[in-house]
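**Q** okay, here's the prediction I keep looking at, along with the sequence it came from:
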Amino acid sequence: MAETLHIVGGGMAGSEAAWQAAEAGVPVVLHEMRPKVGTFAHRTGNLAEMVCSNSFRSDDDERNAVGLLHWEMRAAGGLLIAAADRHRLPAGGALAVDREAFSAEITQRLRSHPRITIREEEVTELPESGHWIIATGPLTSGRLAEAIRAATGAEALAFFDAIAPIVHADTIDMSVAWAQSRYDKGETEAERKAYLNCPLTRDEYEAFVDALLAAEKTAFHEGETAGYFDGCLPIEVMAERGRDTLRFGPMKPVGLTNAHRPGDKPHAVVQLRRDNALGTLYNMVGFQTKMKHGAQVEVFRTIPGLKNAKFARLGGIHRNTFINSPTLLDDRMRLKSRPHIRFAGQITGVEGYVESAAMGLLAGRMAAAAIRGGDLPPPPPETAMGALVHHITGGADARSFQPMNVNFGLFPPVEARGGRRGRKDRYLAYTERAKAAFTAWLGRKRA
C-alpha cells in the first residue's frame, strides 16, 4: 500500500489536492481545523467554502487567461471546476456559482471517497517526516504561521484582503434598479440579466464618495501596514486615489442602459451579482470594504435602489499571509529546506479561487507521483498552470513578490505570424498554444 499523503487545509487548494492524489491511488489524510477552530471570514465547517466572491471569473477559454485555466482544470479532471459547472448561476460570461451548494458537494465528495480521511484538527507545527502539502490559504492559523517562519528563516509577507457585502434580494428596490449584464453578455436571457444595476447621477455619486471617505474604518493593529493586493482593493482605498477612480472601476457605467429611463445615461452604476441559485442573495460587485459595520449600512443605503437594503453579510477585512515562494520553493512546489513538504494555494502567492485550486491540483498530482516512486514535472510555461508555477517558483522577483492572478503577462510571448497581431488574435494564439502544450503534458506517462 502506498504511503499516506497528509494535506493541511480544506480550502480550494487542499480540497483539490486531496481529490487528485486519492484518484491517483494514494491514501490521503486531510487536516482541517474548522469548525473546531474558526476564522474571521469562514461561516461553516464545509470544505472549499467561498468566503469572498462567488465568482470564478471569466469562462472564456479562447481569449482570457483565467478562462484558459478553467479549460485546463476541466481537461485534468478537476473536482472543483466540475462542481462549479454543476452549480453554475447566470452571470454573463463569468462562472459564478451557488456557494452553499458548491461547498456542500465538495464536502460530500471528499468525505465519501474511500481513500480520503478527514481530521478536524489544527496542525500547529511543520512535520519532520512523511509526505505533506500545506494548503492553509490566506487565513493560516497564527501558530502554524509562526512555525513556517521559524522553519524558513524568513518573514512571511502579508497584505490585507477585504470582503464584499451580500444583500437580500427582496430588499432591493426594482423600481430603481434593473437587471442587465454589462454589454448584454450571455447566451441566454437569464445570463444577459444576471446582474442588478443601481444608477447614480453625478450629484449622487459625489455624495456617495464624500460619505465613503468620511466613514469610520477598521483600524489596523499597532505595527501593521496596509499592503493591499491591487485586485481586491477596498472601495474607500480606491476613492482615496481620486474621486473618479470608482467610476473607472467597479462603478463604471459603460455597457448598460437604464431600463426605467433609457434616455438617461448614469454617471456611475453599482452592480450586484446573484449569489445563490434561489436568487435571494446578491453580492455587491467590487465593494470589498474595511468600513465598520454601522458605517457600511449607512453609506450603502445612500445608493439608489438600496435605501431599504438588508444585508445577509457585511464587508470586512482580514490579514492575508503568504510566503516568499520564489525564494523558498522549487519547481515541484517543495520547500527547499524540507523537500518532504509542498505548499499550494494562496499561501504560495497566487490570488483567486481558480488559481488556488489549480496549484492544489498540481501539488496533489506531484505528491502522488513522488509517493509512487515517480516524478511529475510542472506543465510547460506556455500553459496557464505552468505560467503560474513558474511565476511563484522563480519567475517573479523575490524582492518585490506580491500575490498574482493568472494573466497573459506571465506567459512566454507569442511570436507574430504574418505581421502584427491584434490583441484578440494574440490572446487566441496564447490559448491555442497553451491547450496543445497542456494536452501533451497530460499525456505524459506518470508513476
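**A** Arrived safely. Since the structure is predicted, the reported quantities are computational estimates derived from the model, not experimental observations.
**Q** okay, CA-based contacts and neighbour counts for the rest of this
**A** Will do.
**Q** nearest residue to the residue nearest the centre of the chain in space, please, no chain neighbours.
**A** For the chain, the residue sitting closest to the mean C-alpha position, by CA atoms, centre = their mean, is G352 at 2.2 Å. Among residues not flanking G352 along the chain, N405 sits closest, at 6.4 Å (CA to CA, 6 or more residues apart in numbering).
**Q** ok, now which ones touch V299?
**A** For V299, the contact set (CA atoms under 8 Å, 6 or more residues apart in numbering) comprises 208, 211-212, 215.
**Q** please, which helix or strand holds it?
**A** helix 293-300 (DSSP states H and E).
**Q** same check on H70?
**A** Residue-wise, H70 maps onto helix 65-75 under DSSP H and E.
**Q** next, the angle from the helix or strand following that helix to helix 65-75.
**A** Scanning forward in sequence from helix 65-75 by DSSP H and E, the next helix or strand is helix 79-86. Taking axes from the mean of the first three to the mean of the last three CA atoms, to 10 degrees, one finds helix 79-86 and helix 65-75 inclined to each other by 100 degrees.
**Q** which elements pack onto helix 79-86?
**A** helix 12-23, helix 65-75, strand 94-97, helix 99-111 (3 or more CA pairs under 8 Å, 6 or more residues apart in numbering; DSSP states H and E).
**Q** dump the contacts of V299 to CSV, plus secondary structure and distance to S356.
**A** Formatted as CSV, those follow (DSSP: H, G, I helix; E, B strand; the rest coil; distance: CA to CA, whole Å):
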residue, secondary structure, distance to S356
F208, helix, 35
A211, helix, 35
L212, helix, 32
A215, coil, 33
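**Q** dropping in the other structure now:
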Amino acid sequence: MKVSVIGAGLAGCEAAWQLANRGILVELFEMKPQKYTPAHHYKGFAELICSNSLKAARFDSAAGLLKAEMERMGSLVMESARRFAVPAGGALAVDRTLFSDYITQKITSHPNIRVVQEEVTELPEGTVIVAAGPLMSEGLAQAVQRLVEEEHLSFFDAAAPIVAADSIDMAVAFEASRYSNGEGDDYINCPMNKEEYERFYEALISAESAPLKEIDQRDFKVYEGCMPVEVMAKRGADTLRYGPLKPVGLTDPRTGRRPWAVVQLRKENAGSTMYNLVGFQTNLKWGEQKRVFSMIPGLKEAEFLRYGVMHRNTFINSPKLLNAAFQLKKQPEIFFAGQITGVEGYTESAASGMLAGVNAGRRLEGKEPVILPRESMLGALSHYISDETVVNFQPMGANMGVLPALEERIRDKKLRYRTLSERGYRALEAALMKYGEYEDRKGM
C-alpha cells in the first residue's frame, strides 16, 4: 500500500505522518529547494510564512479546542509547536526555524516516508493527497484545474515585516501584554499619541503599494483575516485604533496613561532577536515600508530583517467537489488538504491534513472514512468545506460560530465557550472510539 502526498507544508507533513504511522508507505513530493514560491524562503518543511503565531492556546477558544483535538490525534505540528514555543501571552507562537527543522527531521527520518524533491506537474497514479498549498506551482495548478474541471477561486494573503530586536528603541517602547496577561515581556509595545498616530495614518494611506501581476489585478480579492494594513486603514481613520493598534489594556510607563494607539511587536524566535509587527501584513513597496513603519515610535532606527510581502492564494470550490473526509466525490482515491480546501489558518490546514491522511489510510485498509461530528472543531470545519448548500464559498478558520448551538442558552461568553469546547472534545473522543482510531492514546 502506498500513498502519494504532494507538498511538505503543514497539511502535507501531517498527512504523511498519519499514514506512515499506520504502516503505509508514503511518497512525499516537495519541490523545495529546487524551486520556491514567491512567499517561501526556507528549505525546511512546514514553513510558516505569514506569522509565527498559531493563535489562542487556551482550551475554551476555537483555536484552543482545535489544538486539543489535534494533540488527541497525534499531531506532529502540535508536538513541534509545544517544543519550540516562544512567549506570546495567550497565544501559541513558535520559533519558526526550530519548528520547521524538527518537523523536517521527523519526516525525513521516518522509515515509511520517502521524500521526492521535485515539482509535480501531473498527479501520480493511485491514492493521492494534494496538499501543495495555495501557492502551488503553475504546472500543478493546471493539473488540478484539469482534474476538478472547475475555475479556481482566489484571494490574496499578506505577511508582516520582521525587525531586529536590538534595533528597537526601548526608551520609547515598553514590554507588556494586554491586561498584564502572560509573563509581561511577551510583546514589545510602541505607543503613539494622537498627533503621532495621525501623521502615521496619513503616510500609510498615501504610501505606494507594490504592483500586482495582470492576472492578480483581474482577480484581486482580499481575505479579511489577513488583510494588508494599508487596505484596512483606508476604511477609516479610526479603523486601526479599533483593530490591530487598539490601545486597550496597556499603559505607557512614560505617561502613566493609555496611549492613543499602540503597535505591538511579537517575538519571532526563542532567542528573542527578532520581532514581527502584529497585524501589519502589507503589500507596500519595500522602500515605502521602511519610510512609513519607521515613523512608528520606537522603530525610527529599526533594522528590517524581512519586509512584508503579498501573494496570491488559491482554493477550490470544495462544497461542490469534496466530502467531509476531504475526498473528491467523483474520484475517491484523490484527497485534498490544507488551505486549498478553504480551511484558513496554520492549525486548520494541519488538521485537515491529519484527517485526509487518516481517511486515505482507511480507504486502503478497506474501512469506512472517519466523519467527525459537527460539535468538534475539526468536524465543524470539515462539514463547512463540504456543505453543498454553501453558494458563495469563502475560506473559514476555526471559530465558535461554526459549531452547533448549545441546547441551553448560556449568556456568559467565557462559560459558553468552555461548555462548547468540552462538548466538542467529548464528541471527538466518542467518534474516535466509534471508528477505532487512536485507541492507544489517552484523552484529556
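**A** Received the coordinates, thanks. As the structure is a prediction and not an experimental result, all values here were calculated from the model.
**Q** of the contacts of V299 of the first structure, closest to V37 of the first structure?
**A** Taking CA to CA as the measure, V37 of the first structure lies nearest A215 of the contacts of V299 of the first structure, at 32.0 Å.
**Q** now check the second structure for the residue matching the closest one.
**A** Aligning on TM-score structural alignment places A215 of the first structure opposite A207 in the second structure.
**Q** wait, that match sits on T282?
**A** No: A207 of the second structure is beyond contact range of T282, at 11.1 Å (criterion: CA atoms under 8 Å).
**Q** returning to that earlier point: just say which of the helices and strands packed on helix 79-86 of the first structure is most tucked in.
**A** Stretch with highest mean neighbour count among those: helix 12-23 (a mean of 29; mean count of other CA atoms under 10 Å).
**Q** that helix vs the second structure, average distance?
**A** On superposition with the second structure, the mean distance recorded for helix 12-23 of the first structure (mean CA distance after the TM-score superposition for the first structure) is 0.5 Å.
**Q** looking at the contacts of V299 of the first structure, spot the one nearest I163 of the first structure.
**A** Among those, and counting by CA to CA, the member closest to I163 of the first structure is L212, at 16.0 Å.
**Q** residues near the closest one, how many?
**A** Using other CA atoms under 10 Å, L212 of the first structure has 23 other residues around it.
**Q** A48 of the first structure now?
**A** By the criterion of other CA under 10 Å, A48 of the first structure has 25 neighbours.
**Q** right, and it touches A17 too?
**A** No: if you go by CA under 8 Å, A48 of the first structure and A17 don't touch, sitting 11.5 Å apart.
**Q** list the contacts of whichever residue in the first structure pairs up with L284 of the second structure.
**A** In the first structure, L284 of the second structure lines up with M291, judged by TM-score structural alignment. M291 of the first structure makes contact with 215-218, 315-316, according to CA under 8 Å, 6+ apart.
**Q** nearest to S356 of the first structure, of these?
**A** G316 (21.2 Å).
**Q** just checking, what residue in the second structure corresponds to the closest one?
**A** In the second structure, G316 of the first structure lands on V309 (TM-score structural alignment).
**Q** quick one: its match from K213 of the second structure, how far?
**A** For V309 of the second structure, the distance to K213 of the second structure equals 14 Å [CA to CA, to the nearest Å].
**Q** contacts only, for the alignment partner in the second structure of H113 of the first structure.
**A** The alignment partner of H113 of the first structure in the second structure, by TM-score structural alignment, is H110. H110 of the second structure is in contact with A20, counting by CA under 8 Å, 6+ apart.
**Q** element containing H110 of the second structure, please.
**A** Per DSSP H and E, there is no helix or strand for H110 of the second structure.
**Q** roughly how far does it sit from A360 of the second structure?
**A** Taken as CA to CA, the span from H110 of the second structure to A360 of the second structure is 18 Å.
**Q** cool, M274 of the second structure as well?
**A** In this view, M274 of the second structure and A360 of the second structure are 39 Å apart by CA to CA.
**Q** settle it for me: which of those two has more neighbours?
**A** Neighbours per residue (other CA under 10 Å) separate M274 of the second structure from A360, with A360 holding more: 30 against 22.
**Q** pretty sure the more buried one is in a strand, no?
**A** No: with DSSP: H, G, I helix; E, B strand; the rest coil as the criterion, A360 of the second structure is helix rather than part of a strand.
**Q** mind listing the helices for the second structure?
**A** Under the criterion DSSP state H, helices of the second structure are mapped to 10-20, 62-72, 76-83, 96-108, 138-148, 194-206, 214-218, 229-233, 286-293, 318-321, 346-364, 377-384, 413-435.
**Q** out of these, nearest to A171 of the second structure?
**A** That would be, of the helices of the second structure and by CA to CA, helix 194-206, which comes in at 16.4 Å.
**Q** remind me what the closest one packs against, helices and strands.
**A** Secondary-structure packing of helix 194-206 of the second structure (3+ CA pairs under 8 Å, 6+ apart): helix 229-233, helix 286-293.
**Q** now the aligned partner of T347 of the second structure in the first structure. Nearest residue, chain neighbours left out?
**A** Counting by TM-score structural alignment, T347 of the second structure corresponds to V354 in the first structure. Spatial nearest neighbour of V354 of the first structure, excluding adjacent residues (CA to CA, 6+ apart): F56 at 6.2 Å.
**Q** burial count for the match of A215 of the first structure?
**A** The number of residues packed near A207 of the second structure is 17, by other CA under 10 Å.
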